[in-house]
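K.L.:
Below are the sequence and a predicted model; questions follow.
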Amino acid sequence: MENYELVKDISEGFHGVTRLMRHKETKHLVAVKYMPRGDKIKEYVEREIMNHRNLCHPHIIGFKEVVLTPTHIAIVLEYAPGGDLFDHICNRGRICEDEARYFFQQIISGVSYCHYKEICHRDLKLENILVDGIKLKICDFGHSKSYLLHSRPKSMIGTPKYIAPEVFSGKEYDGKLADVWSCGVILYVMLVGAFPFDDEENNHNFKKIMNRILAVQYKIPNYVHISQDCKDLISRIFVANPAKRITIKEIKSHPWFLKNLVKELKDEAQAVYYKKENSISYKQSTRDIRNIVNMAKTLPATYRPTPNNVKPLPATSNNVKPVPATSGPVLLDLGNLSLRCRRGRSH
């Protein structure tokens, strides 16, 4: 990482530390995700890198390069200074329908592109949507799968309150339609300020939440005033049978989605990202990246853990935003209602 200098630590999570770095020559800011080398570097790390590397879209965080250090593998990414959508909602409370629509249009634009590239995200949530001014960008492809490179999804993976009913089955499912469900949860939270399938008496009980998801048991509170078109779209997303659930293509032609759709999000403007000749200029080859990931699975022979270096990348500033290592619930006050969610770890 000799080309970069540390600015501050951004967050610390279950898999490692994310740091804000500055390129010494260009002075551009980047976010660098550090994961300790060793046997914890699994197949999903290579999958995350390879899938993210194949995406180039204004509503997806840009992938830059992978760097191997003596103790870590580092993924260099575009930096979004506005934090994540979770904090945005927590700080402001639920947002108006027009703003939620604009945000949702951007999210769907990014997800649509992922699906065009045959990649399903499988962990779409507020924390994985970053804010850059008024622009939203999807990040964290750690649970993603490519239909071109991998088998169809069948594992129960993701963040519990965003998981589609079919994911609980343990059988193969369509990851793209599961992503649609997660987008619906994000839309609902933006509008209501709470999760759609929380149990009113005990929303910390995962079994109760799962049962409510399976039964598609949700409601729009009376104090939330949204249009019939919006309610219709939500009802077509929250459908237990994925074969009957609205698709991304159908969402993009829904009247609520089309209202006030800005020029750059219309199909005509988006077409440039879907052209085959719009090839991505790769800084590293597939072979180079796989070699780096394979080397990261072991520590170099000269490395010897000591009391001073055994802990990966201790925080060096007071600006760290800690993420709980457990999956326990966090309660955030949003004024007239509360948003309860699980931060940090996915399952």
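P.N.:
Now that the structure is in, tell me what you want to look at.
K.L.:
all contacts plus neighbour counts: C-alpha atoms, from now on.
P.N.:
Will do.
K.L.:
what number of residues lie near the residue lying closest to Leu6 once chain neighbours are set aside?
P.N.:
Nearest residue to Leu6 in three dimensions, chain neighbours excluded: Met21, at 4.6 Å (C-alpha to C-alpha, 6 or more residues apart in numbering). Neighbourhood size, Met21 [other C-alpha atoms under 10 Å]: 23.
K.L.:
Then Glu78?
P.N.:
For Glu78, the neighbour count with other C-alpha under 10 Å is 18.
K.L.:
Kindly confirm my reading that the residue nearest to Leu6 is in a helix.
P.N.:
No - according to DSSP: H, G, I helix; E, B strand; the rest coil, Met21 belongs to no helix; its state is strand.
K.L.:
thought Pro329 was touching Arg342?
P.N.:
Yes - assessed by C-alpha atoms under 8 Å, Pro329 is found in contact with Arg342 at 4.7 Å.
K.L.:
here comes the other one, which I'd like you to weigh against the first:
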Amino acid sequence: MNTDEANPVGSALTHQVDGISQIFVKDSVAQKMKHPSSLHYYNGFIKLGNKTENLESTVVTVLGFSTTEIGKIHYDNLANFDHPGIIEAFAYGVGTGKHSNNSFLAVTKFQTTFEGYLRRDGLAVDQQNRFTENFINLFRDVIVAMEELHSQGYYCPKLHGSHIAIISEGDSQRARLWRFGKIKGDTEAAISRSKALDWLRLGGLIVGVCLTPESNDLYLRITKNGLQGTNILKHYSLLTVREKFQNILCLQQYVSLNLKVPQTESRYLIASDLSLQTLEENLDRKHHWAILPFVNRTTEKGTIKTLRGFIYSLRTIIEHEVRYLTPELLKESDGIFKDLEHHMQQEWEPLYRTLQEIAVQLNLEY
């Protein structure tokens, strides 16, 4: 590849401007994305305009391919989309000199991929082994982008973490797909199958991220129960701590407004039988729960030991979080800082998780 700025690697018209687009590579040695991404790239820039002697310059990431056709294929695919979850392609070209058998694609600048979020020791989980808010936002970007692809007849037949670019935007990050193709087959069954396989591949990407009941349940629901599209984002493992707390507050309000009259029940609650459909019949069944060690027991006085009372107690603890989370409680233990949601989840699983699911299904707003 000729790295002399006077000799561009290749050129092509783009869909953004009328005129010439030229790709320039600063260094002919391919760079590796930040660990642990396996993707290689070139630092480069493109010049856009219709006067070659005075072109506007834009810094880009240049991806190289082993044949002269692949760059154009990816460019044509990307040119069909204007979506925040799909990377922008500026130009494609064929190399010069010893790279004349290679093609190149200039896209929005990025230096890492989603691979770093798909490792058990990676960036996807916090100290409590929950998905981080950043991971949840990036995963949301991927899901929304895949739905856009499907709506236009495209899919990701070889979905891999390196096919998802991580773009820095100020203090935040966004995930953008850059590699996908046109769905093959013209029957409704073939198209539906291609889309369904995409969601299975997505589930396969996250299986090794963390080993918790939450993440395992997400994986099983995607791969075994057909959870697809933006419905995936409603899974409790992809809710932030704030969203989980808001769910409990909304659920308690829903119960107090719509299921007002407590019933006298002699039976005990069986947590595994609880669901949205059985909420009302289980609400006043007896239920005894362990009080978190740092919760003042006087706040529990007068609380009826039923599921209704348990939901009310959760609301009380969340609303008065500052009272309970003392500096002593929050101090580091074995290198881990534990928060209120961590204690609630550890102490009251699986009932706490089931209540989250019910709140999501009710589509309650805080």
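P.N.:
Noted; the coordinates are in hand. This one's a predicted model, so the numbers in the text were calculated from it and none came from an experiment.
K.L.:
what's the TM-score here?
P.N.:
Put the two chains on top of each other and the TM-score (TM-score structural alignment, normalised by the length of the first structure) is 0.46; 195 aligned residues with a C-alpha RMSD of 3.6 Å.
K.L.:
who has more neighbours, Pro329 and Arg342 of the first structure?
P.N.:
Taking neighbours as other C-alpha under 10 Å, Pro329 of the first structure and Arg342 compare with Arg342 leading, 18 against 15.
K.L.:
Quick one: the helices in the stretch 101-250 of the second structure, in order.
P.N.:
Along the stretch 101-250 of the second structure, counting by DSSP state H, counting those that start in this stretch, helices occupy 133-151, 188-206, 213-223, 241-258.
K.L.:
can I get those helices in a markdown table with mean neighbour count and distance to Ile166 of the second structure?
P.N.:
A markdown table is the format used below for the helices of the stretch 101-250 of the second structure (neighbours: other C-alpha atoms under 10 Å; distance: least, C-alpha to C-alpha, whole Å):
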| stretch | mean neighbour count | distance to Ile166 of the second structure |
| --- | --- | --- |
| helix 133-151 | 20 | 8 |
| helix 188-206 | 17 | 16 |
| helix 213-223 | 19 | 22 |
| helix 241-258 | 18 | 24 |
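K.L.:
just so I know, which of those helices lies nearest Ile317 of the second structure?
P.N.:
Ile317 of the second structure lies closest, by C-alpha to C-alpha, to one member of the helices of the stretch 101-250 of the second structure: helix 241-258, at 10.0 Å.
K.L.:
tell me what that closest one is packed against?
P.N.:
Packing partners of helix 241-258 of the second structure (3 or more C-alpha pairs under 8 Å, 6 or more residues apart in numbering; DSSP states H and E): helix 307-319, helix 351-362.
K.L.:
Figure out which of those helices is closest to Val144 of the second structure.
P.N.:
Nearest to Val144 of the second structure, of those and by C-alpha to C-alpha, is helix 351-362 at 18.9 Å.
K.L.:
now that closest one against helix 241-258, angle please.
P.N.:
With axes from the mean of the first three to the mean of the last three C-alpha atoms, to 10 degrees applied, the angle from helix 351-362 of the second structure to helix 241-258 works out at 70 degrees.
K.L.:
Quick check: buried residues in helix 351-362 of the second structure?
P.N.:
Neighbour-count burial for helix 351-362 of the second structure flags 351-360 (criterion: 16 or more other C-alpha atoms under 10 Å).
K.L.:
pretty sure Gly64 of the second structure is in a strand, no?
P.N.:
Yes - assigned with three-state DSSP, Gly64 of the second structure falls within a strand.
K.L.:
which stretch of helix or strand covers the closest residue to Val67 of the first structure other than its chain neighbours?
P.N.:
Take Val67 of the first structure and drop its neighbours on the chain: the residue closest to it by C-alpha to C-alpha, 6+ apart is Ala74, 5.1 Å away. Assigned by DSSP states H and E, Ala74 of the first structure belongs to strand 72-78.
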